[in-house]
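Participant: no letters, just coordinates:
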């Protein structure tokens, strides 16, 4: 998805009263090519973008509008909603709205997000009422209680010759039923509140996305804290599991236990920290990379609690769930910054062409840990390739993602079935590369690999996930994965979309849902063989 960079260039040029021909001459391109750029029909990046920014006296970040690209993605979802998708929107209406009326675009996106939250709540309540036997039982108890109270009250009201003992007995029955009904009502409210909390997970993840995009996937205060903590650890010995175990024990009284059963039999994780007992437990099958990363994460959270708290307070998070998920994400970020020091890691990545396997060997990290760190290399003046990140379970459900401005990554559910993240499940442990093209002409390189956790026992099922990195194809030649590819030959690109619901490709053989994009002919997906079958047998 192209951001409205061209519109921004045009608006800025006109405000400075510079002609199109004059600007084209200053930056060294033809006026016709500049016209295509300003109409958002050609990509612009690298040195050409820097020359444009210099001639227009504007920051590159203001031109690229990375923050606005997330807004553009939110509008794409809003405009594809079934409630409004049939309206006759213009092809560039969303981009024009973001470029010229950003406040109105933000208002529309926020209203759609609130609407989706309300729909999720309503669906959760409806599902509970339809399928939860406990709720059915509670509602039955409510009705029974009301009936009993009403019967006793009618007797007291209608029968005038009751003696004191009988009247006292009916009043006691009303009191008992009222107390029981009160307890049932509290249980019922609790059930609905738990449904609402479960349904709020979507909005919580959206808030964390906004926090990450606002920081451009980079948190300088955590990077500074990581530098300080790494120096402290290096002073105690060679960085690794042994040094981290020693630092945790000497500095915080934390004991590390590897292997043996967890203290809770039903605990499903590979590691766990018990603050009350000061014990960090690892499953015996965990890899050294996992132990090193999680020990660094614990050391960071204990040593830099104030920095983490301040970073969390600066984020605009509205719920406890969002704050809890954000705290976990920030703790993992700090761990990555400790294990993979910024400047050294970026230098190694540039030197080896972002070869993830080489970086794994150099820093003793896992594939997913290295991929996470590559996403965060956004320090101003010392930036790496901008990557997006996705993780999927075998059912295709996206379980983690770090957005890349310009690339429409689904917030929940499933992505396009043609993406490499799903192809990787068919080739276990193999690195897949894929050059894709979206319907708006934007092109990306996808890198995906399936990963398998070590099972703790024969009876434990294998836990497999797929991880994918994505970058603009303009950066592909800086990586080892771009070698051997003819990046100029767009005929070899895989035509994809974000999801079936948001994709405008009507002729895609992999399509599983109706086209919801406005305009064009009626979708031919899943139509009956005989058209207008409801008219069969009607008289002429």
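Facilitator: All right, it came through fine. Since the structure is predicted, the reported quantities are computational estimates derived from the model, not experimental observations.

Participant: please make it C-alpha for all contacts and neighbour counts, starting now.
Facilitator: Fine.

Participant: and the helices in the stretch 251-400 of the chain, which stretches?
Facilitator: Along the stretch 251-400 of the chain, the segments classed as helices by DSSP state H, counting those that start in this stretch run 288-303, 305-314, 320-339, 342-351, 356-363, 367-375.

Participant: indicate which one of these is closest to residue 48.
Facilitator: Of all the helices of the stretch 251-400 of the chain, helix 342-351 sits nearest to residue 48, with 21.9 Å by Cα to Cα.

Participant: any idea how far residue 521 lies from residue 507?
Facilitator: As judged by Cα to Cα, to the nearest Å, residue 521 and residue 507 stand 12 Å apart.

Participant: returning to that earlier point: can you add mean neighbour count and give the helices of the stretch 251-400 of the chain back as CSV?
Facilitator: Listed next are these as CSV, based on neighbours: other Cα atoms under 10 Å:
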stretch, mean neighbour count
helix 288-303, 21
helix 305-314, 14
helix 320-339, 21
helix 342-351, 16
helix 356-363, 16
helix 367-375, 21
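
Participant: do you know which of those helices lies nearest residue 213?
Facilitator: helix 367-375 (11.5 Å).

Participant: tell me the angle of that closest one relative to helix 288-303?
Facilitator: Taking axes from the mean of the first three to the mean of the last three Cα atoms, to 10 degrees, one finds helix 367-375 and helix 288-303 inclined to each other by 50 degrees.

Participant: and helix 367-375, what does it pack onto?
Facilitator: Judged by 3 or more Cα pairs under 8 Å, 6 or more residues apart in numbering; DSSP states H and E, helix 367-375 is in contact with helix 320-339, helix 356-363, strand 388-392.

Participant: give me the angle between it and helix 342-351.
Facilitator: Calculated by the same axes, to 10 degrees, helix 367-375 forms an angle of 100 degrees with helix 342-351.

Participant: so how far is helix 367-375 from its chain's centroid?
Facilitator: 15 Å (Cα atoms, centre = their mean, to the nearest Å).

Participant: second structure for comparison follows:
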């Protein structure tokens, strides 16, 4: 099991300054050299497990306080902000952004906050226009926790163990607990009785009503979701209050995410699920069958395996529709740039998943920063009918850094080297690869060049220096 590197320079610098210590004084208390602490604060070295323990013992630091403190959300989100056309003439390079985040995290965070508050429609900055995106704020809070809520995960694991003693079938066990402890029954209703609805709690009839359109995995998930609402609402509301959104919409979105997190944790209890992942090489089909879960349930759960001392691989997850619009994404421990982009690259096999239903597409991709990722993609269908009888369809993308991928069953026979990787980018507007035949638009902030005597593979030739 591979631990992800943790770079926490801004958090360490803030901790030192709040304690009123010089670098030399703090280094002495941590039994490291001042020069090494300087490298840590500049994000040039990761925080080791030994140093993490020393910080916990001598400064009473919770690891979560170190993992979610990148100004503006980190490199990916800052690159997105600076790709706005209003900055196009500045030609800001990724390296400059990294230096800025490391050297001046406070001013970077201030820029991000100001930009987010004055960001207008159409992707540009409109002075005087205030847009506060609750979805983005909730995602930021989820990423701050690395999508792992340790106390809630332990509570879900204890509940799952108790339900197993009651029955070998989780759905039956939850149904019985709802009946005996909460005087609620589960009733499956025809689609025409619940048009446009998958779940309804009828307190008058004392029923959890579920649509017949839900498959067995989704019925179990919805029943576990209700159990979380009934038995752990106080714990979850405390997490929501701690986020300090000050906005009811953001609070409700965040609350819904955590209830869903709890339901998935009941279906896939942490210890048993992680053991199954490691024993099977993270075989998605096996995990689905063993835990009675859907592909998307399992994919989401893989991004949450961040328990201290018992970590899984650093998966990221993204969900898109046929138009390439992102409706769900979790960077996980890997902080994957692929989970930060608003537009996905058409060369990524994520888009091929729609034309190959139920097949897992495996691909090694290389980003512009030379990082390589083993990615999996598969299409999934939503439940129920919408307007004109349409059914939702999405593609789920998963990935891990190639240096963690060797233990995956999907890596067998794969060339994980640069030679075997497909070179992709974060969407044409932000990608500076000059030889891509799939390019649809020039990169923002780059000067185009024209030559009437030649025609390249793309209509957009440009100067990168």
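Facilitator: In hand now; what should we look at? Remember, predicted model here, so these are calculated numbers, not experimental data.

Participant: give me the TM-score for this pair.
Facilitator: The TM-score (TM-score structural alignment, normalised by the length of the second structure) is 0.79; 418 aligned residues with a Cα RMSD of 3.9 Å.

Participant: turn the helices of the stretch 251-400 of the first structure into a markdown table, columns for distance to residue 499 of the first structure.
Facilitator: What follows is the helices of the stretch 251-400 of the first structure, written out as a markdown table (distance: least, Cα to Cα, whole Å):
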| stretch | distance to residue 499 of the first structure |
| --- | --- |
| helix 288-303 | 32 |
| helix 305-314 | 32 |
| helix 320-339 | 25 |
| helix 342-351 | 31 |
| helix 356-363 | 27 |
| helix 367-375 | 22 |
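
Participant: and of the ones you listed, who's closest to residue 95 of the first structure?
Facilitator: Residue 95 of the first structure lies closest to helix 367-375 among these, at 26.0 Å (Cα to Cα).

Participant: superpose on the second structure and give me the mean offset of that closest one.
Facilitator: Compared with the second structure after fitting, helix 367-375 of the first structure has a mean deviation of 0.9 Å; criterion: mean Cα distance after the TM-score superposition for the first structure.

Participant: and the longest helix for the first structure?
Facilitator: helix 164-199 (DSSP state H).

Participant: got the helices and strands packed on helix 367-375 of the first structure as CSV, with distance to residue 5 of the first structure columns?
Facilitator: Listed next are these as CSV, based on distance: least, Cα to Cα, whole Å:
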stretch, distance to residue 5 of the first structure
helix 320-339, 30
helix 356-363, 31
strand 388-392, 20
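
Participant: specify, as a residue range, where stretch 313-323 of the first structure falls in the second structure.
Facilitator: Residues 241-251 of the second structure are matched to stretch 313-323 of the first structure when aligned by TM-score structural alignment.

Participant: kindly apply the preceding question to stretch 172-185 of the first structure instead.
Facilitator: Under TM-score structural alignment, there's no match for stretch 172-185 of the first structure.

Participant: ok, and what's touching that stretch?
Facilitator: Residues from elsewhere that reach stretch 172-185 of the first structure (Cα atoms under 8 Å, 6 or more residues apart in numbering): 138, 141-142, 145-146, 148-149, 152-153.

Participant: swap in stretch 116-129 of the second structure?
Facilitator: Against stretch 116-129 of the second structure from outside (Cα under 8 Å, 6+ apart): 84-86, 115, 130-132.

Participant: by neighbour count, which of those wins?
Facilitator: Counting neighbours by other Cα atoms under 10 Å, residue 115 leads the contacts of stretch 116-129 of the second structure with 20 neighbours.

Participant: OK, contacts around the corresponding residue of the first structure for it?
Facilitator: In the first structure, the residue matched to residue 115 of the second structure (TM-score structural alignment) is residue 112. When contacts are counted by Cα under 8 Å, 6+ apart, residue 112 of the first structure touches residue 78.

Participant: 10 Å - rerun?
Facilitator: Neighbour list for residue 112 of the first structure: 74-75, 77-79, 81, 106, 118 [criterion: Cα atoms under 10 Å, 6 or more residues apart in numbering].

Participant: please pick the buried ones from those residues.
Facilitator: For these, a burial check counting by 16 or more other Cα atoms under 10 Å picks out 74-75, 77-79, 81, 106.

Participant: next, the buried residues of the helix or strand following the longest helix of the first structure.
Facilitator: Downstream of helix 164-199 of the first structure, the first helix or strand assigned by DSSP states H and E is helix 201-214. Using 16+ other Cα under 10 Å as the test for burial, helix 201-214 of the first structure gives 201-213.

Participant: likewise stretch 125-132 of the first structure?
Facilitator: Applying 16+ other Cα under 10 Å to stretch 125-132 of the first structure flags 125, 128 as buried.

Participant: same check, this time on stretch 320-339 of the second structure
Facilitator: 320-321, 324, 326, 329-339.

Participant: if we take the residues you listed, which one ends up nearest to residue 73 of the second structure?
Facilitator: residue 335 (9.8 Å).

Participant: for the residue most central in space within the second structure, which residues are in contact?
Facilitator: In the second structure, the centroid-proximal residue (Cα atoms, centre = their mean) is residue 330; its distance is 0.7 Å. With contact taken as Cα under 10 Å, 6+ apart, residue 330 of the second structure is in contact with 139-140, 142-143, 146-147, 300, 303-304, 315-319, 336, 338-340, 398.

Participant: 6 Å instead?
Facilitator: Contacts for residue 330 of the second structure were tallied using Cα atoms under 6 Å, 6 or more residues apart in numbering; they are 316-317.

Participant: which residue in the first structure aligns with it?
Facilitator: Matched to the first structure by TM-score structural alignment, residue 330 of the second structure sits across from residue 402.

Participant: any idea where the helices of the stretch 1-150 of the second structure begin and end?
Facilitator: Ranges of helices in the stretch 1-150 of the second structure, per DSSP H, counting those that start in this stretch, are 9-18, 23-30, 34-41, 49-59, 63-67, 75-82, 94-103, 105-118, 134-144, 150-166.

Participant: mind putting those in CSV, distance to residue 411 of the second structure included?
Facilitator: Shown next, in CSV, are the helices of the stretch 1-150 of the second structure (distance: least, Cα to Cα, whole Å):
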stretch, distance to residue 411 of the second structure
helix 9-18, 33
helix 23-30, 40
helix 34-41, 33
helix 49-59, 28
helix 63-67, 29
helix 75-82, 27
helix 94-103, 30
helix 105-118, 38
helix 134-144, 27
helix 150-166, 29
